[in-house]
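1. Structure of the sequence below:
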Amino acid sequence: MAKRANPYTDDFIQQSKIYVGLKQLNNNEDGLRKVYEKTLELLFRGAKKSQNSTQSCETVHVERKDGMKQLFIGKDGSLLHFGNMAIDKNMEAQYCACSGLKVNCCAYCEIALCVACQHQCGVCQQFYCSKCSLIGQEGTEICVSCYT
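-> So this is what the prediction gives:
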């Protein structure tokens, strides 16, 4: 025997549970525009502050060994493919985290390394810190770039 037909199909409205929270209420165009404008204002304020503090720095054009280029933020917030990095000349000698005098920089994260903290990659022969190097097969050290 077949089921009998529902007599209330004409006025049946399917109900579903909907959760509307604070995040959904604030996620409109006006709210997102306010957040975007505030973020831009904070970025530009920080850039102005850093420009004022770099008066005692000299700009140095840095060539990287791996051929990568550094991007710079322009005055209008756009990315520039040319520029110079500011290096503080008041900073005398940089020290490694273990209080040793800096000899090299990590080729991956560019922190200061002393003789005791540097690890040489067995593949590319560059120096890395202990966080950016791994132990490979046969006990050789391999950097995270060459470990693929």
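
2. okay, CA-based contacts and neighbour counts for the rest of this
-> Noted.

3. Where is the longest helix in the chain?
-> In the chain, taking DSSP state H as the definition, the longest helix is helix 29-53.

4. for the following helix or strand past that one, packing partners?
-> The C-terminal neighbour of helix 29-53 among helices and strands, as given by DSSP states H and E, is strand 57-60. For strand 57-60, the elements it packs on are strand 85-88, judged by 3 or more CA pairs under 8 Å, 6 or more residues apart in numbering; DSSP states H and E.

5. what about the strand it packs on, distance to the chain center?
-> Chain-centre distance of strand 85-88: 20 Å, with CA atoms, centre = their mean, to the nearest Å.

6. cool, and stretch 101-113?
-> When distances are taken as CA atoms, centre = their mean, stretch 101-113 is centred 19 Å away from the chain's centroid.

7. Now show me the structure for the sequence below, then we'll compare the two:
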Amino acid sequence: MPKRSYPFSESFSSQYKVHVGQKQINNCGAFGLKYRQEVYEKTKNLLFNGTKAMMGRIWKADALVSGPAAVSPAPGPQTLLKGQTRIGLDGRLQRASAAPGCAAAPSACCVCQRVSGLRKPCSQCERPACAACIRQCNICSDRCCSLCTITDYSERYERVLCCGCSS
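-> The predicted structure is shown next:
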């Protein structure tokens, strides 16, 4: 009497070995959104607390360098150079204008970082760029740095577009 044939197809497997760990349960399970929100909040708090601690150390170091008779600066708005940004209490970036009496930083080209030569501000980001790094938009004719322009190769000749015209 011959052997019976195998009744299932070749690809059928009644048992698969699948690893289901805590990460898979948290990402795809019922409480996945809650878990991701907790991780986000914890990471954000660590970043903000680390920045506050670092700034506290910088302020203490400034007070020690200037002498014991000097008053340590209060944690409040700091003087920023033109173009610098800081993180506000709501977590958004805030741009500041140059503080009065604050020495201006040496303005190098925002693209090639060269200090020599004449620099003009970009019409998009207002950072100084040298003549070699400035491009003119083919649509609005604004002069932008090469970081704020996109080169379009879809037509016969290439076109330079600023970020405002490219969207």
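
8. hmm, back to that, identify the residues contacting the longest helix of the first structure?
-> 26, 77 (CA atoms under 8 Å, 6 or more residues apart in numbering).

9. which parts of it are buried?
-> Neighbour-count burial for helix 29-53 of the first structure flags Ala47 (criterion: 16 or more other CA atoms under 10 Å).

10. Excluding sequence neighbours, find me the nearest residue to the spatially most central residue of the first structure.
-> The residue lying closest to the centre of the first structure (CA atoms, centre = their mean) is Cys109, at 11.3 Å. The shortest distance from Cys109 of the first structure to any residue other than its chain neighbours is 7.5 Å, reached at Cys132 (CA to CA, 6 or more residues apart in numbering).

11. Number of residues surrounding that neighbour?
-> 17 (other CA atoms under 10 Å).

12. Relative to Gln51 of the first structure, how far out is it?
-> In this view, Cys132 of the first structure and Gln51 of the first structure are 31 Å apart by CA to CA, to the nearest Å.

13. for Gln14 of the first structure, same thing?
-> Gln14 of the first structure is 60 Å from Gln51 of the first structure, by CA to CA.

14. same check, this time on Asn84 of the first structure
-> To Gln51 of the first structure, Asn84 of the first structure is 13 Å away according to CA to CA.

15. What of Cys124 of the first structure?
-> 37 Å.

16. cool, Cys98 of the first structure as well?
-> 31 Å.

17. One more: His119 of the first structure?
-> 36 Å.

18. ditto for Leu32 of the first structure
-> Taken as CA to CA, the span from Leu32 of the first structure to Gln51 of the first structure is 29 Å.

19. What is the burial count for Tyr95 of the first structure?
-> 15.

20. Now do the SS call for the counterpart of it in the second structure.
-> Mapped onto the second structure by TM-score structural alignment, Tyr95 of the first structure lines up with Ala108. Secondary structure state of Ala108 of the second structure, per DSSP: H, G, I helix; E, B strand; the rest coil, is coil.

21. Ala108 of the second structure against Ala129, yeah?
-> Yes. Ala108 of the second structure is within contact range of Ala129, at 7.5 Å (criterion: CA atoms under 8 Å).
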